[in-house]
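Peer 1: Generate a structure from the sequence data that follows.
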Amino acid sequence: MLALLISGFIGMFSETALNVALSDLMELLSITPATAQWLTTAYLLTLGILVPVSGLLLQWFTTRQLFVVALVFSILGTLTAALAPNFEVLLVARVIQAIGTGIMLPLMFNTILVVFPAEKRGAAMGIIGLVIMVAPAVGPTIAGLLIQNLSWHWIFWLSLPFLIVSLICGILFMQNVSTITKPKIDILSMVLSTLGFGGIVFGFSSAGEGEHGFASTKVIAAIAVGVVALILFSLRQLSMKKPMLNLRAFKYPMFVIGLITVLICMMIILSSMLVLPIYLQQGMGLSAFSAGLLMLPGGIINGLLSPVMGRLFDKYGPKWLVIPGFLVAGATLWFFSGITAASASALIIVLHSCLMIGISMIMMPAQTNGLNQLPREFYPDGTAIMNTLQQVAGAIGTALAVSIMSSGTSSYLKTAANPNPVDALTAGVQDAFVFGMIVAVIGFVLAFFIKRVNVKSD
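Peer 2: Coordinates of the predicted model:
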C-alpha cells in the first residue's frame, strides 16, 4: 500500500503543480493558453486511451510486474520533463508520465477492492483520498516556491527521488493479489477503444484552441469518429464471451449512478483547478507562489476530510454525504462566478476551501458505493471503466471551461466600450464558473437516486 500511495501521490502532485506553472510556461516558451492546455490534455488523452486496456492488463500480468512497469514509465517521463529544453520535449515527457499513471491508477483501486473487506473499504478509500487530495493541495504551493526561486524544471527534479523510493519499496514488499486468467486479446477492441476514447478527448481538447471552438471541422470530425468508434466498441464487447472491458458492469444501477456522480465531480474539480490559478496570476496579478498559497488550505482540508468521509460512509452510507456535498459545491461555484480582480484573498481561500469540502463529501463515498455493488470478477472492469471515464470527463470539463473562458473573454473585448484585458479575462472566468455550477446542479439532482449498497464480505 505504501508503494502504491507514494506513486499515486507523485502522479497527482506533478499533475496539479504544472497547472500553477502554466502562466510562467506560456511566457517562457511563448505559447498560448490553448497550447499550454495540451500539457494537461495530452496527459488525459494518454490515460483515456490506456486505462480501458488496464482491465485486460490486470488479468494478464501480476501486481508486481504492472507496478514495476508503471514506475519505470513514471521515472522516465519525470526525468525527461526535468531535462526538457522546450515545449515539444515537455509534451512527450507528459505522455510518458501518463503511461505510468494509466497503469498505476487502476492497479491501486483494484488492489484495495481485493485486499480490503467490503465493510472496511470506505476507510481504505479514504486513506487513498487523503494521499491523492493532499498532493494537489501542496502541489501548487511547492511549485510556486520552486518557480519563484529556481525554475519549473525543479517540479520534476523534486518528484524523481520519491518515485525511485516507491519503486524500491514495490520491488521489496509488493505482493501479487490479482488473479491471472490471460483472456484472449482482441486487437479490434483495442483499436476501437483507442479511436473512441482518444477521438472524444482529442476533439473536446481541440475545441479550446482557435477561434471556431466547437464549430471547427477538426473538433466535429474527432468527436464524430470517437462516438462512432465507441458505439462499435460497446456492441463488440457485449457480443463477446470474454470481452476486453466487460460492459455488463452497467447492469448494476448504483455503479452507474456512482460513476456519473464521480464524472461530474471530476469535471468540476479539473475545470476549476485550471481556471482559478490562471485567474489568480493573470487577473489578480499574484505570483505563482502566492496563487499556490491561496489554494493550499482548501486542498489540505479536502485531504484531511477524506478519511473522515470514508469512515462516515462505512457507518451511514453515501446519500447523506453526497447530497449536501453537491449543495456546498454548487453554492460555492455560484459565489465564484462573482469573482473580480478586486476580490479579497480571504474570500478566495474560503470559497476554495468550501468547494474542496463539497468535493470530499461526494467523491470517495459515490465511488466506493458504486464499486461495492459489483461482484468480485467485475472489479478489474469496474475500476477500468471508472478510471477511463474520469479522464474523459476531466478532458471534457477542462476543454469546455477553457473554451467558455476564451469565448467570454473575446466577446467582452468586442462589446465593451473601453475594453480592458483584466476585465475581459474576469468575464470569461465568471462564465467558466457558471458552467461549473450548472454541472453541480445536475449532480445534486442525481444524488437523490443514490441508495446504499449492502455488501456481504468476500
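Peer 1: okay, CA-based contacts and neighbour counts for the rest of this
Peer 2: OK.
Peer 1: Which parts of the helix of greatest length in the chain count as buried, going by neighbours?
Peer 2: When the chain is parsed with DSSP state H, its longest helix is helix 379-415. Of the residues in helix 379-415, those scored as buried under the neighbour-count criterion (16 or more other CA atoms under 10 Å) are 379-410, 412-413.
Peer 1: same check, this time on stretch 331-340
Peer 2: 331-337, 339-340.
Peer 1: wait, which of these is closest to residue 104?
Peer 2: In terms of CA to CA, no member of the buried residues of stretch 331-340 lies closer to residue 104 than residue 333, at 31.5 Å.
Peer 1: ok, that closest one - contacts?
Peer 2: When the contact criterion is CA atoms under 8 Å, 6 or more residues apart in numbering, the partners of residue 333 are 355, 433-434, 436-437.
Peer 1: Show the buried residues in these.
Peer 2: Restricting the contacts of residue 333 to buried positions leaves 355, 433-434, 436-437, with burial counted as 16+ other CA under 10 Å.
Peer 1: One more sequence to fold, the one below, so I can look at both together:
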Amino acid sequence: MTSMTNPALRKGPIMASLLIAAFVALLSQTVLNVALPKMMADLNVNEGTIQWLSNGYMLMNGVLVPISAYLLNRFTTRKLFLTASSLFAIGTIICALSGNFGWLLGGRLVQAVGAGILMPLMSVVVLTIFPVAERGKAMGMMGIAMIFAPAIGPTMSGWVVEHYDWRVLFYIVLPLAILAVVFGAFSMKDVIKTSNPKLDVLGVILSTIGFGGILYGFSDAGSSGWGSGRVVACLVLGGLSLLLFIIRSIRGTTPLLEFRVFKFPMFSLTTLINAIITMAMFSGMILLPIFLQNIRGFSPLESGLLLLPGAILMGIMSPITGMIFDKVGARWLAVIGLIIMTITTYEFTQLTAESTYNHLMLIYTLRMFGMSMLMMPIQTAGMNQLPRRLNAHGSAMSQTLRNVSGALGTALLVTFMTNKAASHAKELIISGQIDPSNKAKMAEISQAATIYGINHSFVIATWLSVVALVLAFFIRKVQPHDESVEAVPAPSAAK
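Peer 2: Next comes the predicted model:
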C-alpha cells in the first residue's frame, strides 16, 4: 500500500478530528485507575477481578494494534475513523449504563477496540498529510493528546469518586466521545490510498496469542509474581506464538505486520529508546501515587492534583518541541530531555516519610518537562526514515512495542518494589527483634519497607534513563524515503 496526501485537503479540521478522538481514547485508558477501589466495593468483586477493567482494555488494545496495518491498507481513512470512534462511543454508553461487572468489562473491551484502531490511524494520517519538514510540529500537536489526557485522568477521577458515583466518569467522557464522531463525520477526509490486501488469518491468530499472552503475563506478574503458573504459561505460550508470528511475517509476501521496518537503523534505534523511556515513565505513574496515598496519606484527589502541573507543562511544551525538532532534529532534544529525566528520576530514589508535597510536585513537574522533549520527537525521527508504504506498519510496530514495554515496565517495577519491601521488612523485624503482634511497630516497619522498595524501583528507572541517554547520542538526521506515489484522487478526498 502507498499513501499520499491530496494538496487540496484542509489539514486543520482533519487534525482537530484526530486530536479530539485521541484525547478521549487516552483519557478513558487511565481515568479508572484511582476509581478502582470504590468500584470494587460497589460491584462486589475482588482486586484481581477489578484489575481486568485496566488489563482487559490494554490487552484488547495491544492485540488490535498489529492488525491495524491491514485495516489501514484495506479501508478508507474516513470509514475507519468513524467506525473506530463510533465503537468507542458505544463502549462508553455500555459502561455508563452497566449494572454489573460483566457489562462494565464488555463496555471497556468495546472501547479498547475503537482506541486500538484510532491511535495507529492518527500517526499514519499525520505522516501522510504533512511534508517531512512539518512533521515535528504536527507530531507535537499529537503529543498534547498522548501526554495531557492520561495525566489529567487521575485528577478528574479522584475528584469524581470523592463526590459522585463512579459511573459519572463515563458520563463525562460520553459527550466528548460523541463529539469526536460528529465532528469527524464532517471533517475527516480520505487521505490514505487503499488497496485490497489479503488478510493473513493465521498471522492474526498467532499475533493475538503472542502479544496477548505476553501482555497478560507481564501485567499479571506484578500481582501474582513471576513464579505463578499462570504467568509462566502465558509468557511461554505468548513467546512461542510471537516467534512463529515473526518467522511467518519475515518469510511471507503480505505479512500482517511488516518486521522489515527494522532494516531501517534509525527506526530501530528510536523504537528501542522509546520502549526504554516508556518503561522508565511508568515508574512515576505507578509508584508515586502509591507513595502519596499509602505513605503520606494524601487523598486520591490530592495525588491527582500533584501530577497536574506536569501534565499542563507537557501539553504546552509538546507543540513547541515539535517545532524545535523541525529546526534542529531529535538528537539534542532527546539528550537534554533524558538528562533532565535521569536527574529527576534519581531524586525520586531519595524519598522519605517526610518528603513534602511541594517538593514532590516540583520534581515531578521537572520530570514531565524533560519527558516533553522525548516521546514524539524521537518517534518522528524514526518514522521519517521509513518509506511511505511502510508508515502503517511502522506506526503499528511502534505502538505495539510501547504497549509491551509499558506492561513489562509495570510488572518489573511493581514486582521489584514488593520483593524489596518484603525482604527489607524481614531484616528490620529480625534486627530490631520486633514482636509481630505489636501492631504499632509493624505499621512503622511496613511503612519503612514500602519506602525502601519504592526507592529501589526508582533506582531501576534511573538506570533505564541512563541507557536511553547513551543511545540518544546515536540519533541522527536521515534522508527520508519520500517515495513518489500517486495521490488520492480528488473525488475520493472530498467524501
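Peer 1: on that earlier part again, max pairwise distance over the contacts of residue 333 of structure 1: which two?
Peer 2: Most distant of the contacts of residue 333 of structure 1, by CA to CA, are 355 and 434, 13.8 Å apart.
Peer 1: aligned partner of residue 83 of structure 2 in structure 1?
Peer 2: Residue correspondence, TM-score structural alignment: residue 83 of structure 2 in this structure matches residue 69 in structure 1.
Peer 1: Leaving out the residues flanking it, which one is nearest to that match?
Peer 2: Nearest in space to residue 69 of structure 1, with sequence neighbours left out and distances taken as CA to CA, 6 or more residues apart in numbering, is residue 100 at 7.3 Å.
Peer 1: so how many other residues sit close to the alignment partner in structure 2 of the one you found?
Peer 2: Residue 100 of structure 1 is assigned residue 114 in structure 2 as its aligned equivalent, the criterion being TM-score structural alignment. Here the count is done by other CA atoms under 10 Å, and residue 114 of structure 2 has 27 residues near it.
Peer 1: In structure 2, which residues correspond to the longest helix of structure 1?
Peer 2: If you align by TM-score structural alignment, helix 379-415 of structure 1 falls on residues 391-427 of structure 2.
Peer 1: starting at the chain centroid, how far to that stretch?
Peer 2: For stretch 391-427 of structure 2, the distance from its own C-alpha centre to the chain's C-alpha centre is 12 Å (CA atoms, centre = their mean, to the nearest Å).
Peer 1: Give me the mean distance between it and structure 1.
Peer 2: Between stretch 391-427 of structure 2 and the aligned residues of structure 1, the post-superposition mean distance stands at 1.6 Å (mean CA distance after the TM-score superposition for structure 1).
Peer 1: Stretch 456-468 of structure 2 too?
Peer 2: In the superposition against structure 1, stretch 456-468 of structure 2 averages 1.8 Å from its aligned positions (mean CA distance after the TM-score superposition for structure 1).
Peer 1: so that stretch corresponds to what in structure 1?
Peer 2: Equivalent residues of stretch 456-468 of structure 2 are located at 431-443 in structure 1, counting by TM-score structural alignment.
Peer 1: Residue 254 of structure 2 in helix, strand or coil?
Peer 2: Three-state call for residue 254 of structure 2 (DSSP: H, G, I helix; E, B strand; the rest coil): coil.
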